[in-house]
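Enquirer: coordinates only, sequence not included:
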């Protein structure tokens, strides 16, 4: 009798294959050197060197040795200390799990084999997590309530948490307070109005967090390759639009799509974040390479 391979294991295998074409993400030596130097020179103020960055509530996965008993004694909760160095080497990952991410036009194009946007986003997220783990980074899944971890257990947790998302997940992440100097990687189709995207990431940026947006779209969402009379059905809003001759609106549609993408890029740049674009009919390692370059550049900066 054949043994069924868990879906999470299959996702992890494919993600690590994508990550294998790239070198491990290296932590910028300059950033570590500056942090250590600040501690050596005795500049003992919050947020530098080994001086604690902030207290945060104890979470599953934290070592008991990290509990600050003096601070914890002030309340009924346990607190741990987090240093700037730890925050600087921590990455919070998120991917859009809303219904629109389940779309693929491959069903309507003969010979096409590209995946759904959600499948590609999850592949990229886990592949990135694999590279971060190899580089000694600490990571966690945004919104999970779990503290950043390092090592293979961190990768396993990310894969596990991906499978827990509800079917009607929101298309944008909810804000949560995170340590300054940490980094966010947000992967989704970002088809929400630019103002909605801006309001979300602006709160993270205002809290001192650097971030990276990666927009993942289906080729049909950019090219609108259909002809003739087509009925388009909304995935999240459940509305319908019938266009008698799609080819007549293709140029206008493509222009609006490009403007939307440009607005997202401008929003990210204004806030000091980076923006990347990826189509599901293109090799995943290209998006992963660009994302790794953005992360490395942020560390050097």
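Expert: Yes, it's here. Keep in mind the model is a prediction, meaning the values are calculated, not measured. Numbers count the residues shown, from 1 in each chain.
Enquirer: going forward, measure contacts between C-alpha atoms and count neighbours the same way
Expert: Noted.
Enquirer: now do the helices in the stretch 1-150 of the chain.
Expert: If DSSP state H, counting those that start in this stretch is used as the criterion, the helices of the stretch 1-150 of the chain fall at 7-19, 29-40, 69-72, 84-88, 117-134.
Enquirer: what's the closest of those to residue 162?
Expert: Closest approach to residue 162 among the helices of the stretch 1-150 of the chain is made by helix 117-134 (7.7 Å; CA to CA).
Enquirer: alright, now check it against this:
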């Protein structure tokens, strides 16, 4: 077991079992259910079928049966419960760290999501990695989070009633469109914004040269950093405001995490939000 997985286990144990069944029931009550085309315990009518031999007559729908010589049962459509899906941005910018004493942004994201998955599994929740339905066992789930190379989740399999925790620095231009598309589909979510402290604080002085974080990014010799301090602070605040607006407009939550912060505090904030969704 890797050190990161061991730390996730410690964090999950401290958090305790996380059960979201009440959240899923509320989502279904608001119209977010995802019916399966087969009989089950849902609320929507599906079909009438003949009463089976040996089946209790108390199940007979007498109104429908009165129109025939046979006895019929009214069946409801099965509803599939919502799931908790996880996604960690695997793009190049998430491999950044400003100090050897800090985790990379991607490592911080993976730690938080793995711990959340462990706590949710303890609460008997259905947990998956978005786009990786085969990752079910915890080691596989952890590996799928850690090895992602995509900046946005594959959305095809997500459905109404699902909840996704999306950990990213949200620097990709497709982020807004993806969040909006998922929200319109009835998917709820948490945007978990991961930042390195130097991104937030811009503590540079003197002559600074920035190297590229991803293929295709330009390198920049910005000269004296003090001259750009105010401009950078304004741009960073605009990024924060954009994320806040993105979350609010789509009914999602925005939770921020710096890689120099205690992950237990951030994990508790995510859990509190998910539990508060019960209203």
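Expert: Cool, got the structure. Predicted, not measured: the structure shown is a model, and the values here were computed from it.
Enquirer: most tightly packed of the helices of the stretch 1-150 of the first structure?
Expert: With neighbours defined as mean count of other CA atoms under 10 Å, the helices of the stretch 1-150 of the first structure peak in mean count at helix 117-134, which reaches a mean of 24.
Enquirer: that one vs the second structure, average offset?
Expert: Relative to the matching residues in the second structure, helix 117-134 of the first structure has an average distance of 0.7 Å after the fit, by mean CA distance after the TM-score superposition for the first structure.
Enquirer: and that helix, which stretch of the second structure?
Expert: Residues 105-122 of the second structure are where helix 117-134 of the first structure aligns, with TM-score structural alignment as the criterion.
Enquirer: ranges for the strands of the second structure?
Expert: Ranges of strands within the second structure are 34-39, 45-50, 72-80, 84-88, 127-129, 163-168, 188-195, 207-210, 220-224, 253-258, based on DSSP state E.
Enquirer: want to throw those strands into a markdown table with distance to residue 270 of the second structure?
Expert: As requested, those are exported to a markdown table (distance: least, CA to CA, whole Å):
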| stretch | distance to residue 270 of the second structure |
| --- | --- |
| strand 34-39 | 24 |
| strand 45-50 | 36 |
| strand 72-80 | 24 |
| strand 84-88 | 12 |
| strand 127-129 | 15 |
| strand 163-168 | 9 |
| strand 188-195 | 8 |
| strand 207-210 | 33 |
| strand 220-224 | 36 |
| strand 253-258 | 7 |
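Enquirer: hang on, the earlier thing: can you redo the helices of the stretch 1-150 of the first structure as a markdown table with distance to residue 281 of the first structure?
Expert: As requested, the helices of the stretch 1-150 of the first structure are exported to a markdown table (distance: least, CA to CA, whole Å):
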| stretch | distance to residue 281 of the first structure |
| --- | --- |
| helix 7-19 | 15 |
| helix 29-40 | 36 |
| helix 69-72 | 51 |
| helix 84-88 | 34 |
| helix 117-134 | 10 |
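Enquirer: quick one, which of these is nearest to residue 255 of the first structure?
Expert: In terms of CA to CA, the element of the helices of the stretch 1-150 of the first structure nearest to residue 255 of the first structure is helix 117-134, at 21.6 Å.
Enquirer: which other helices and strands contact the closest one?
Expert: Judged by 3 or more CA pairs under 8 Å, 6 or more residues apart in numbering; DSSP states H and E, the packing partners of helix 117-134 of the first structure are helix 7-19, strand 90-95, strand 138-141, helix 152-162, strand 183-188, strand 210-217, helix 284-300.
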